[in-house]
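Asker: Next one to model:
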Amino acid sequence: MPGATTSPSDIDEGVRTEAIYNNTSVWIEWKHPDPSGPPQYDGGMDPKIHARVRKLAALLSKNNRTVRFRAPFCRGYFIDQDEGRFGLVFEKPASVPPETAPTSLHTLIRAANTPGSTVEVPSLTDRITLMKILAETVERLHAVDWLHKGLRSTNILLFPKFPRKDSGGEDEEEMNYLAPYISGFDYSRPATSDDMTERPLENPAADIYRHPTVQHEGNREASLGGHRENYKPSFDIYSLGIVLLEIAHWKTIDQILSIDLESPRLRPKDTWAVRERLVGGGGGAGGEVVRGKRGGEETFEVRKELSGATVEGVVRACLEGPRAFGLDEGCDEKREVVAAGLQRAFGEGVVRKLASIKV
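Answerer: All right, here's what the predicted structure looks like:
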């Protein structure tokens, strides 16, 4: 996409890069095709992936849809031939100063748990409202047969409200938790697509948010027989459940479960077992998770007073999947009647329940 300029030192720092496009402040999100996919000997891109990126850019370039999906407006995309990747170009909200970069929900949560930090935990009202908005967004995305495939707190972006003065007269930024933007549509695809699911890159920090059957190949137990399921709506819902759990406690999932993602001792089974630790064996989710022992086994109990029984039930339903919504565990979510049933049950059991909470 001609006209977009970035700093060379920034371009390798991660999946999100600040840039200028036609004198407008934007950011670029990078999409790296699966390195295990079919080789492109001419130096080009896999046509199927290219087509998917083109459709995604079109989806996110229509104002009515970006509002519905809480997505930033997409100005288009380009191919970075040198690095073998696509770049999606996103516009910042008009109300945000050009020099203001987005901050991820993950960063804000971790900052609030850092000793000496001035970042505060948002009010319960703001947290519940944020949960409602995210659940509604997933519902709307699935309603047009699109899957996100990368829902996690690093891909939920926030901007500050108008700066205010602190007691010392210095500018103080207060985050606007009521206007989140959903980002990181790296591996999105139509829910009805019959293409082989594009595999996520190996990354424990991302795998910890994914349903165990779609984590990186190394994170699947032998009991799964090496089978990788195609991505489906209930996997997005699972990832949403992890994010809602984080918002309820205002701790990241690795902090909640005491998983050191930087440890050299970290093994694939540590992220693969997250779902079992949260919902298996009668454990709970949605309030403050407390490690304990029951019958010699480690369990996770819930202090419901932190977020209430409604939030606990919503999070548990998201993590449990189809059975919590009245469907068979192995149901074919591509079938129209099944997809419609899941969408309806998710709306009633998650979106409407969160909307009913009065704080």
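Asker: C-alpha from now on. contacts and neighbour counts both.
Answerer: OK.
Asker: residue boundaries of the strands in this structure?
Answerer: Here the chain has its strands, by DSSP state E, at 4-5, 16-21, 24-31, 73-80, 85-91, 103-104, 146-147, 156-158, 164-165, 171-172, 181-182, 189-190, 288-294, 297-303.
Asker: Packed most tightly, which of these would that be?
Answerer: strand 181-182 (a mean of 26; mean count of other C-alpha atoms under 10 Å).
Asker: Against which helices or strands is that strand packed?
Answerer: Packed against strand 181-182, as judged by 3 or more C-alpha pairs under 8 Å, 6 or more residues apart in numbering; DSSP states H and E, are the following elements: strand 156-158.
Asker: could you say what helices and strands the strand it packs on packs with?
Answerer: strand 103-104, helix 105-112, strand 181-182.
Asker: Could you tell me how many residues sit around Leu201?
Answerer: Number of residues near Leu201 (other C-alpha atoms under 10 Å) recorded here: 16.
Asker: ok, it to Lys31 distance?
Answerer: Distance of Leu201 to Lys31, computed by C-alpha to C-alpha, to the nearest Å: 11 Å.
Asker: now do Gly292
Answerer: Gly292 is 41 Å from Lys31, by C-alpha to C-alpha.
Asker: do the same with Thr213
Answerer: 22 Å.
Asker: likewise Leu158?
Answerer: Distance of Leu158 to Lys31, computed by C-alpha to C-alpha: 21 Å.
Asker: Now the terminal residues of stretch 199-214, how far apart.
Answerer: End to end - C-alpha to C-alpha - stretch 199-214 spans 8 Å.
Asker: which parts of it are buried?
Answerer: The neighbour-count check on stretch 199-214 (16 or more other C-alpha atoms under 10 Å) flags 199-201, 204-214 as buried.
Asker: Repeat that for stretch 249-261.
Answerer: 249-254, 256-257, 261.
Asker: Could you also give me the structure for this next sequence, so I can compare it with the first?
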Amino acid sequence: MTEKPRFDPLQDIYRHPHAQSSHTDGNYRKCYDIYSLGVVLIEVALWNRIEDIVGLANLSTAKPSTLQGLQHWLLGKSFTRKGSSLPKIPGAGPCLQQLDSACGKVFRDIVECCLTVDAVEIPEGVEQGSTAVLRIQRITEQDIVRRLESIQVALGGCSRDSIS
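Answerer: Okay, the predicted model is just below:
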């Protein structure tokens, strides 16, 4: 049984907005883990902690409303909610633009996919549960894992198939 986590900005910054302590319904969704992977990939790509990338000087004092806006900020979208205050960072462009400059379009697209996988649309009249799981699995395999492998191969590493 999943328990609702207590508020902890140091952990919530990695959680999908619907999985953060202030908003979770206690239900697990695979897309929440994929979102967290996207946040970690941003840190690796930009060689910085996520709180520094978004300009939160003191993460431990961040309000839930600020952390709720993180996904929108990372995607370069506007987000306004009472109490939300992600700062403007002088000289820093939108996060995805920074990734494109630092690591290229393929890596940028992988991260964007991770951050938006929860937006997978299910066609009308189709059973929500199983179809959503299958679509997220396909996106994970094709749009994330295979693209990361292509980067690995391009950098001179070996693919998963050559290891087996």
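Asker: With distance to Val138 of structure 1 as extra columns, can I get the strands of structure 1 in a markdown table?
Answerer: Shown next, in a markdown table, are the strands of structure 1 (distance: least, C-alpha to C-alpha, whole Å):
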| stretch | distance to Val138 of structure 1 |
| --- | --- |
| strand 4-5 | 30 |
| strand 16-21 | 22 |
| strand 24-31 | 20 |
| strand 73-80 | 17 |
| strand 85-91 | 20 |
| strand 103-104 | 18 |
| strand 146-147 | 8 |
| strand 156-158 | 12 |
| strand 164-165 | 32 |
| strand 171-172 | 32 |
| strand 181-182 | 10 |
| strand 189-190 | 14 |
| strand 288-294 | 24 |
| strand 297-303 | 26 |
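Asker: Of the ones you listed, which is nearest Gly326 of structure 1?
Answerer: Closest approach to Gly326 of structure 1 among the strands of structure 1 is made by strand 146-147 (21.0 Å; C-alpha to C-alpha).
Asker: Identify the residue range in structure 2 corresponding to the closest one.
Answerer: Aligning strand 146-147 of structure 1 against structure 2 (TM-score structural alignment) gives no matching residues.
Asker: for the helices and strands packed on strand 156-158 of structure 1, which one sits closest to Asn63 of structure 1?
Answerer: strand 181-182 (13.5 Å).
Asker: What is the corresponding segment of structure 2 for the closest one?
Answerer: Counting by TM-score structural alignment, strand 181-182 of structure 1 has no counterpart in structure 2.
Asker: Return the residue spatially closest to Asn27 of structure 2, with its sequence-adjacent residues excluded.
Answerer: Nearest non-adjacent residue to Asn27 of structure 2, counting by C-alpha to C-alpha, 6 or more residues apart in numbering: Thr2, 6.8 Å away.
Asker: got a list of what that neighbour touches?
Answerer: Counting by C-alpha atoms under 8 Å, 6 or more residues apart in numbering, Thr2 of structure 2 makes contact with 26-28.
Asker: Report how many residues lie close to Lys105 of structure 2.
Answerer: 14.
Asker: What residues of the helix of greatest length in structure 2 count as buried?
Answerer: Determined from DSSP state H, the single longest helix within structure 2 is helix 30-46. Neighbour counts over helix 30-46 of structure 2 (16+ other C-alpha under 10 Å) mark 31-43, 45-46 as buried.
Asker: okay, that helix sits on what stretch of structure 1?
Answerer: Counting by TM-score structural alignment, helix 30-46 of structure 2 corresponds to residues 233-249.
Asker: Superposed on structure 2, what's the mean shift for that stretch?
Answerer: Here the mean offset of stretch 233-249 of structure 1 against structure 2 after fitting is 0.5 Å, by mean C-alpha distance after the TM-score superposition for structure 1.
Asker: The residue nearest to Arg52 of structure 1 when sequence neighbours are not counted: what's it in contact with?
Answerer: Distances taken as C-alpha to C-alpha, 6+ apart place Arg189 nearest to Arg52 of structure 1, at 6.5 Å, with adjacent residues excluded. Each residue near Arg189 of structure 1 by C-alpha under 8 Å, 6+ apart is listed here: 52, 56, 146-148.
Asker: now swap in Ala45 of structure 2 and tell me
Answerer: 99, 102-103.
Asker: If you rank those residues by neighbours, which is first?
Answerer: Leu99 (23 neighbours).
Asker: so how far is Leu10 of structure 2 from the residue nearest to Asn27 of structure 2?
Answerer: 20 Å.
Asker: can you check Ile50 of structure 2 too?
Answerer: Ile50 of structure 2 sits 10 Å away from Leu10 of structure 2, going by C-alpha to C-alpha.
Asker: ok so, going back, what is the nearest of the buried residues of stretch 199-214 of structure 1 to Arg110 of structure 1?
Answerer: Ala205 (13.6 Å).
Asker: Now which residue in structure 2 aligns to the closest one?
Answerer: In structure 2, Ala205 of structure 1 lands on Leu10 (TM-score structural alignment).
Asker: so that match sits right up against Leu59, yeah?
Answerer: Yes: in this structure, Leu10 of structure 2 is within contact of Leu59 by C-alpha atoms under 8 Å, at 6.6 Å.
Asker: burial count for the aligned partner of Glu320 of structure 1 in structure 2?
Answerer: Taking TM-score structural alignment, Glu320 of structure 1 has Thr116 as its aligned residue in structure 2. Thr116 of structure 2 is flanked by 18 other residues according to other C-alpha under 10 Å.
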